[in-house]
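Colleague: This is a predicted model, with the sequence first.
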Amino acid sequence: MQLANYLFFTTACEPALAFYTACGLGRVTELVRHGEGGLPVHDDAMRGKVVHARFEGPGVLFYASDNHDAEPMRGSAHFLTLDDRDDMARLFARLAEGGTVTTPLGTQPWGFYGKLTDRFGVQWMLNCPG
């Protein structure tokens, strides 16, 4: 058994995945589009948008898609644990570009930690133990 998050966007899935790739989190390893291969399309605005994607990197796995009825992201966050504070600070800064930092990087009882919501509405919590 393996648990992985599934992110639902309305029409910004592909730009979000490109952003996460540019941040150095990994890459898209599977992508299927609405209307491709006979898949149904809810309306023409969804044609060509992402119906299913798999994103993978070292220690990272999540899925994502565009959905005409997607609700705003809430109630969940990606929690990344890193071994190096400098690497963590660089990744935090990249993810925060165009987003909102909700907890600036700093020392907490459980380690060096920060939380942000990226420009696509996805929450990220980064932690470096110790």
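Modeller: Ah, there it is. None of the values given here were measured: they were computed from a predicted structure. Numbering: from 1, shown residues only.
Colleague: okay, CA-based contacts and neighbour counts for the rest of this
Modeller: OK.
Colleague: ranges for the helices of the chain?
Modeller: Applying DSSP state H to the chain gives helices spanning 13-22, 85-96.
Colleague: and those as TSV, adding distance to residue 77 and mean neighbour count?
Modeller: Below are these laid out as TSV (distance: least, C-alpha to C-alpha, whole Å; neighbours: other C-alpha atoms under 10 Å):
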stretch	distance to residue 77	mean neighbour count
helix 13-22	15	17
helix 85-96	13	17
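Colleague: And here is the other one:
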Amino acid sequence: MKLNPYLNFNGNAEEAMTFYKKVFGVDFAGNGMMKMGDLPDADKIPAELHDRVMHVSLPLGDEFLMASDTMPGMGFAYQQGNNSYICISPDTKDEADRLFQELSEGGKVEMPMSQEFYGYFGSFTDRFGTPWMIHFEENSTF
């Protein structure tokens, strides 16, 4: 079983996932970024929605971070939530600091990186409204 966080955006999935791609230094998986206008039945979708992202995924280790844009007026309304975090456990403390610094840029820091009893930890919401946790612990089973 794999855990693959899936993010929904309100028209800025391309911007967000391109930013994450840069931070993690990986390329989009599969056929890259599929837009609504790329669908076989795209003529049934309003033209102003064709540039919205249908699906995109980034390989992060053995997992994937996946995303799409919502489709206004088509049954699923965007609502930014605060009940999901993406937790990353990098291999080094330096990588934890780098990820925290880059991902939190322009966002809101909830807890700066600090040594806690459970490891080196920090949390924040990035500039796209996605909540993150960074956790590093040597010899971690977290």
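Modeller: Here it is on my side, so go on. All values derive from a computational prediction rather than experimental measurement.
Colleague: TSV for the helices of structure 1, including distance to residue 55 of structure 1?
Modeller: Output for those, formatted as TSV (distance: least, C-alpha to C-alpha, whole Å):
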stretch	distance to residue 55 of structure 1
helix 13-22	8
helix 85-96	16
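Colleague: Of these, give the one that comes closest to residue 50 of structure 1.
Modeller: Set against residue 50 of structure 1 and scored by C-alpha to C-alpha, the helices of structure 1 come closest in helix 13-22, at 6.5 Å.
Colleague: what's the mean deviation for that closest one versus structure 2?
Modeller: Taken over the aligned residues, the distance from helix 13-22 of structure 1 to structure 2 averages 0.7 Å (mean C-alpha distance after the TM-score superposition for structure 1).
Colleague: Tell me the counterpart of residue 56 of structure 1 in structure 2.
Modeller: In structure 2, residue 56 of structure 1 lines up with residue 59, judged by TM-score structural alignment.
Colleague: ok, which stretches of structure 2 are strands?
Modeller: Taking DSSP state E, the strands of structure 2 run over residues 6-9, 34-35, 53-60, 63-69, 86-88, 108-116, 119-125, 131-136.
Colleague: Turn these into JSON lines, including mean neighbour count and distance to residue 15 of structure 2.
Modeller: Converted to JSON lines, those look like this (neighbours: other C-alpha atoms under 10 Å; distance: least, C-alpha to C-alpha, whole Å):
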{"stretch": "strand 6-9", "mean neighbour count": "19", "distance to residue 15 of structure 2": "10"}
{"stretch": "strand 34-35", "mean neighbour count": "18", "distance to residue 15 of structure 2": "13"}
{"stretch": "strand 53-60", "mean neighbour count": "21", "distance to residue 15 of structure 2": "10"}
{"stretch": "strand 63-69", "mean neighbour count": "20", "distance to residue 15 of structure 2": "11"}
{"stretch": "strand 86-88", "mean neighbour count": "15", "distance to residue 15 of structure 2": "18"}
{"stretch": "strand 108-116", "mean neighbour count": "14", "distance to residue 15 of structure 2": "18"}
{"stretch": "strand 119-125", "mean neighbour count": "20", "distance to residue 15 of structure 2": "16"}
{"stretch": "strand 131-136", "mean neighbour count": "23", "distance to residue 15 of structure 2": "17"}
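Colleague: So for residue 47 of structure 2, which of those strands sits nearest?
Modeller: strand 34-35 (11.7 Å).
Colleague: against structure 1, where does the closest one fall?
Modeller: With TM-score structural alignment as the criterion, strand 34-35 of structure 2 aligns to 32-33.
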